[in-house]
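A.B. asks: sequence? don't have it. structure:
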């Protein structure tokens, strides 16, 4: 499993981590004591988040919930819209760009345009605005994307994600490790999902992982797996890869996500020759970056060649003014989703649906 990360860091970071931990502890205590107020809303609010910075798969898990619920309820997703160019509250429309609402909200909304997609750093304000919509448009269920630490909203149900390759109980607080808050923060979760679980995990390893988390009796644990769909063209999801990859073909794998290891590993499963260009998470591709991508692509030697990127990066490249139409025609992306085992899928789905039904029944009795 993941290695003990503390040995990778020099001792002088520990005082900063200690001070950071004190600050987070005091903040959480203020909420726990009721000095800082958490707002409760009259609809089910399901929060998806994590304790660590970086990619644990929040967006595909939110998308899973959207697929589960969208045909049964009016759904709204609320996100802060990380690294967007706009400010304040925005209710997404098809006219909004990736830069205006953020790459993750853009991805979710364009896959599921029938839902409400709101971005606002102030989640309470966003939910208030959504609930002020006419009754025929008002959401019946709200999904909070990456809001585990946004405690001004009191979720009706909290889902905590943790990457199997870097479990929260093996991690440390920033800046020594990648934890945003102490391990004790997991106590606020109603369910924990171990993400990016290897398919070949042995039953004993499942049990060891659950034991090491030391969760409360009421907290349910699930294990999810990454699924990759067929390769899609940047210009059209219906346009297929025009050739079957062989060792004579080449691909430039371009990614700007928090953890590109799984993406690169999936790309390398094919026979083609692979070159990598790795950028930082939520990377804003500038003119110099596009020039680097273009030059690297031109240097590839192969009978056929393409640029292959992640689903999240695809949105930023599609709307990038420095990417020529000719280059766009060479860019493809690898869609991602998550799955559970058949047994866990039924259990997880029923847990979510039962929570919403129970919430609505209790609301009637208020």
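C.D. replies: Yep, it's here. Note that the structure is predicted; figures quoted are calculated from it, not measured. Residues are numbered from 1 along each chain as shown.

A.B. asks: CA atoms for contacts and neighbours, from now on please.
C.D. replies: OK.

A.B. asks: List the contacts of residue 252.
C.D. replies: The neighbourhood of residue 252, defined by CA atoms under 8 Å, 6 or more residues apart in numbering, consists of 274, 275, 276, 277, 296, 297, 300, 305, 306, 307, 308.

A.B. asks: again with residue 47
C.D. replies: For residue 47, the contact set (CA under 8 Å, 6+ apart) comprises 143, 144, 145, 146, 147, 148, 155, 157, 158, 159.

A.B. asks: Wasn't the last one part of a strand?
C.D. replies: Which is residue 159. Yes: when classified by DSSP: H, G, I helix; E, B strand; the rest coil, residue 159 is found to be part of a strand.

A.B. asks: How many residues are close by it?
C.D. replies: Taking other CA atoms under 10 Å as the neighbour definition, residue 159 ends up with a count of 23.

A.B. asks: Likewise for the first one?
C.D. replies: Residue 143 has 24 neighbouring residues, counting by other CA under 10 Å.

A.B. asks: Specify the local secondary structure of it.
C.D. replies: Taking three-state DSSP, the label given to residue 143 is strand.

A.B. asks: In this structure it contacts residue 62, no?
C.D. replies: Yes: distance between residue 143 and residue 62: 7.3 Å, which falls inside the contact criterion (CA atoms under 8 Å).

A.B. asks: Overlap in contacts, the two.
C.D. replies: Applying CA under 8 Å, 6+ apart, one finds that residue 143 and residue 62 are jointly contacted by residue 48.

A.B. asks: putting a second one here so we can go through both:
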């Protein structure tokens, strides 16, 4: 793998040059970056793959939805539709993307919208909302958010800072300067102060940037309808794990603490499950002779299991979903909440939208 990275390095230099020029054009005003007269919070990361953007977006929704008419706006990666679309109660992952579908299922009374062009999306939403959260929008320079939250995955933060295709960065590390808050996500629940100090140096924040540490909070298992179950996993359980996410390693490590009998059906991030994929899972599950066996998937993957062509097989499998949230280390939650709510309060329009 390391030799392949070196072979791809010249292409990374070319990619880097293009990204640097593009960012400079936005900073210099040659390319227009649109500001809006309402609070806009962007959540994103510098590298490809999952850094915990969806749990952070959900955390912000829970924090702010009680006092604001808010909307989330995503690109809707992997959807079969195009243009601006507001999710309704019947929206599927194929209509709006798996992450927006997850948001809609969990927050049915919050506006969940998708648009490739975020400027056009905000223009559509701003007349009836007083706050917009942009999911995975750190590189979307056509919008200038009022507040940016940048995530770094603890499990990947020490990797070489190489740009695509030799590395994993979407833009140079210097792009972190646009963030108001930096979050090192997916940390161990206990992280020594020395390790935190080393990670802080690794991130090298600017003086105006606050750095927070969060860990994954695994919640009780749910059925596909979102209802909590009393199902427990122990060392006698054989787990069939179905994932189509960027990094399943933290999830696997969590499950290995409960059982070592794990059969992982692993697919690429945002993979559109086919009937062949789910039929193979069903065949393997039925062929397993374990007395106690379960099928578990993630919330994001569960959205892509809702397609009509899969339902005949999915309904027979009693697939369980493992939801996740985030927990702040060092009792930092109140400080984080205050920075976010102070920004929203400062820039909110005094309007009757609420």
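C.D. replies: Arrived safely, thanks for sending. What you see is a predicted model; the values in this text were computed from it and never measured.

A.B. asks: between the contacts of residue 252 of the first structure, which is nearest residue 48 of the first structure?
C.D. replies: Taking CA to CA as the measure, residue 308 is the one of these closest to residue 48 of the first structure, at 28.3 Å.

A.B. asks: Find the helix or strand that whichever residue in the second structure pairs up with that closest one is a member of.
C.D. replies: With the correspondence set by TM-score structural alignment, residue 308 of the first structure lines up against residue 296 in the second structure. Secondary structure from DSSP states H and E places residue 296 of the second structure in strand 293-298.

A.B. asks: For that strand, enumerate the helices and strands it packs against.
C.D. replies: Using 3 or more CA pairs under 8 Å, 6 or more residues apart in numbering; DSSP states H and E as the contact criterion, the elements in contact with strand 293-298 of the second structure are strand 238-243, strand 320-322.

A.B. asks: In TSV: these, plus distance to residue 117 of the second structure.
C.D. replies: TSV is the format used below for those (distance: least, CA to CA, whole Å):
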stretch	distance to residue 117 of the second structure
strand 238-243	29
strand 320-322	32
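
A.B. asks: Those: which one's closest to residue 303 of the second structure?
C.D. replies: Using CA to CA and comparing these, the one that lies nearest residue 303 of the second structure is strand 320-322, at 10.3 Å.

A.B. asks: Where does the closest one end up in the first structure?
C.D. replies: Strand 320-322 of the second structure falls opposite residues 332-334 of the first structure when the two are matched by TM-score structural alignment.

A.B. asks: just to revisit the earlier point, could you point out which of the helices and strands packed on strand 293-298 of the second structure sits nearest residue 62 of the second structure?
C.D. replies: Nearest to residue 62 of the second structure among those is strand 320-322; the distance by CA to CA comes to 18.9 Å.

A.B. asks: what distance separates the helix or strand just after the closest one from the centre of its chain?
C.D. replies: Per DSSP H and E, strand 320-322 of the second structure leads on to strand 324-328 as the next helix or strand towards the C-terminus. Average the C-alpha atoms of strand 324-328 of the second structure, do the same for its chain, and the two points are 12 Å apart (CA atoms, centre = their mean, to the nearest Å).

A.B. asks: contact partners of strand 324-328 of the second structure?
C.D. replies: Strand 324-328 of the second structure is contacted from outside by 55, 56, 59, 212, 213, 214, 215, 216, 217, 218, 219, 333, using CA under 8 Å, 6+ apart.

A.B. asks: Residue in the first structure paired with the first one?
C.D. replies: In this case it means residue 55 of the second structure. In the first structure, residue 55 of the second structure lands on residue 60 (TM-score structural alignment).

A.B. asks: From residue 361 of the first structure, how far out is the spatially closest residue to that match that is not a sequence neighbour?
C.D. replies: Nearest-residue entry for residue 60 of the first structure: residue 337, 5.3 Å, with adjacent residues in sequence omitted and distances by CA to CA, 6 or more residues apart in numbering. For residue 337 of the first structure, the distance to residue 361 of the first structure under the criterion CA to CA, to the nearest Å works out to 32 Å.

A.B. asks: From the neighbour counts alone, determine which of the two ranks first.
C.D. replies: Neighbours per residue (other CA under 10 Å) separate residue 337 of the first structure from residue 361, with residue 337 holding more: 17 against 11.
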